[in-house]
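>>> Using only what follows, build the 3D model:
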Amino acid sequence: MKKRLILFAAILGIVFAVDLCSKYWTAALTMDSMHVFSWGAIDLFLTPTLNRGAAWGMFASFTTQLLIFRIAVMSYLAYIFLKSDSRMQEVALALIFSGAFCNVFDILYRGHVVDMIHFLFWSRSYGVFNIADAAIFSGAALLFIYLSIKKRHAKHASDS
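Okay, here's the model as predicted:
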């Protein structure tokens, strides 16, 4: 149990530190948007954006309800983490929790979430996000992979 909690705390600490540093660095920039690099049809910009809602600014007028929902989801993620018997699932849940924690911290500290990472693919924008959002997405993708593997193993076990 102790190793699992150390893993959880390490992931939370790393995601929180990188997210917080990226937001302070972005706040120090005084431009609207800065082109960072291009690679083929992909362009990366730093575009400081304030987000009072959820993904893509949805539900911005429901800040209290969103905060309560986020804290409830974080509590459930912590519960599942404590019940988990898989390192892959633990890492996935810790990433999702950490990203949610960072965004809740932003809302409580600043009153909004600071987003800044802006990719264009073939000149099309797909939203602006932050390190916390990337942690949530990465954790969700890893959790999806874990559940797919678990389902496949369960199917093979029942076929045998």
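>>> contacts, neighbours, all on C-alpha from now
OK.
>>> Could you list the residues in contact with the host helix or strand of Val91?
If you go by DSSP states H and E, Val91 is part of helix 87-110. By C-alpha atoms under 8 Å, 6 or more residues apart in numbering, the residues outside helix 87-110 that reach it are 4, 7-8, 11-12, 15-16, 19-20, 52, 67, 70-71, 74, 77-78, 80-81, 84, 112-114, 131-143, 146.
>>> Any quick PyMOL command for the buried ones out of those?
Applying 16 or more other C-alpha atoms under 10 Å to these leaves a buried subset, and the PyMOL line that selects it is:
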select buried, resi 4+7+8+11+12+15+16+19+20+52+67+70+71+74+77+78+81+112+113+114+131+132+133+134+135+136+137+138+139+140+142+143+146
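>>> thinking again about what came up before, centre of the chain versus the next helix or strand after the helix holding Val91, how much separation?
For helix 87-110, the following helix or strand on the C-terminal side (DSSP H and E) is strand 113-121. Relative to the centre of its chain, strand 113-121 is centred 13 Å away, using C-alpha atoms, centre = their mean, to the nearest Å.
>>> To compare against the first, here's the next sequence to fold:
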Amino acid sequence: MSLTRAYLLIFFILLLDQITKTYVKTNFILGEEVEIFNWCKILFVENEGMAWGTKIPGEYGKLFLTVFRIFAVGGIAYWLWDTVQQKSNSNYLIVAIALIFAGAFGNIVDSVFYGVIFDDSHSQLATIFTDQPYGTYFHGKVVDMFYFPIWHGFLPDWLPLWGGKEFTFFNAIFNIADIAISTGVGILIVFNKKAFKK
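A predicted model of the protein is given here:
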């Protein structure tokens, strides 16, 4: 696969990611939910940290996380460029890296810019390019919306640790960028021998 095709894939994912996030941000109030099926919902949440809302504590935790993500994406960009230059490398590897790059970059856009281009989503629809932004540069919140609670109930009492407790499978809320990252990592795991054929 050429670098141009990899860039086109990245651009398509970034465009789709930002369109869906902007739509949800400007058409949903924070916490609003639309049920498509009982196991498939659109639920607007904002993530201040990493996966499952994990935060780095402290005043500069969010800034550190955003700066770290930028450096990581720079490394992934170099990895993609270097992989394409070595023409013996597999298309599996190139596609996987492009997906991971696109997903990581998509979430960085939220973290870097959303705090200054959107106003608050609590109890109101957010507006874009507002004169009353909810944050500052590098302190934006990542927009998540896809929620697939495939099963919800109480676990059997005989299970150690979790027995008798309420449980939801699958309880993650995610976005297009997260899907791209997970798919890229999945390709590297499932097609490991083809991706790293050398």
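>>> Drop the TM-score for these two in here.
Overlay of the two chains. TM-score (TM-score structural alignment, normalised by the length of the first structure): 0.83; 147 aligned residues with a C-alpha RMSD of 1.9 Å.
>>> From the contact counts, what lies against the top helix by length along the first structure?
Looking across the first structure with DSSP state H, the single longest helix is helix 131-159. Here helix 131-159 of the first structure touches helix 2-28, helix 87-110, going by 3 or more C-alpha pairs under 8 Å, 6 or more residues apart in numbering; DSSP states H and E.
>>> please redo it, this time with the cut-off set to 10 Å
Contacts defined by 3 or more C-alpha pairs under 10 Å, 6 or more residues apart in numbering; DSSP states H and E place helix 131-159 of the first structure against helix 2-28, helix 87-110, strand 113-121.
>>> relative to helix 131-159, how tilted is the longest one?
Read it as helix 2-28 of the first structure. Put simply, helix 2-28 of the first structure runs at 150 degrees to helix 131-159, going by axes from the mean of the first three to the mean of the last three C-alpha atoms, to 10 degrees.
>>> so who does the residue mapped onto Val24 of the second structure from the first structure touch?
Residue pairing (TM-score structural alignment): Val24 of the second structure is matched to Thr26 of the first structure. By C-alpha atoms under 10 Å, 6 or more residues apart in numbering, Thr26 of the first structure lies in contact with Leu20, Leu46, Thr47, Pro48, Thr49, Val114, Asp115, Met116, Ile117.
>>> Chain neighbours aside, what residue packs nearest to the residue mapped onto Lys141 of the second structure from the first structure?
The alignment partner of Lys141 of the second structure in the first structure, by TM-score structural alignment, is His112. Using C-alpha to C-alpha, 6 or more residues apart in numbering and skipping residues adjacent in sequence, the residue nearest His112 of the first structure is Arg52, 4.6 Å away.
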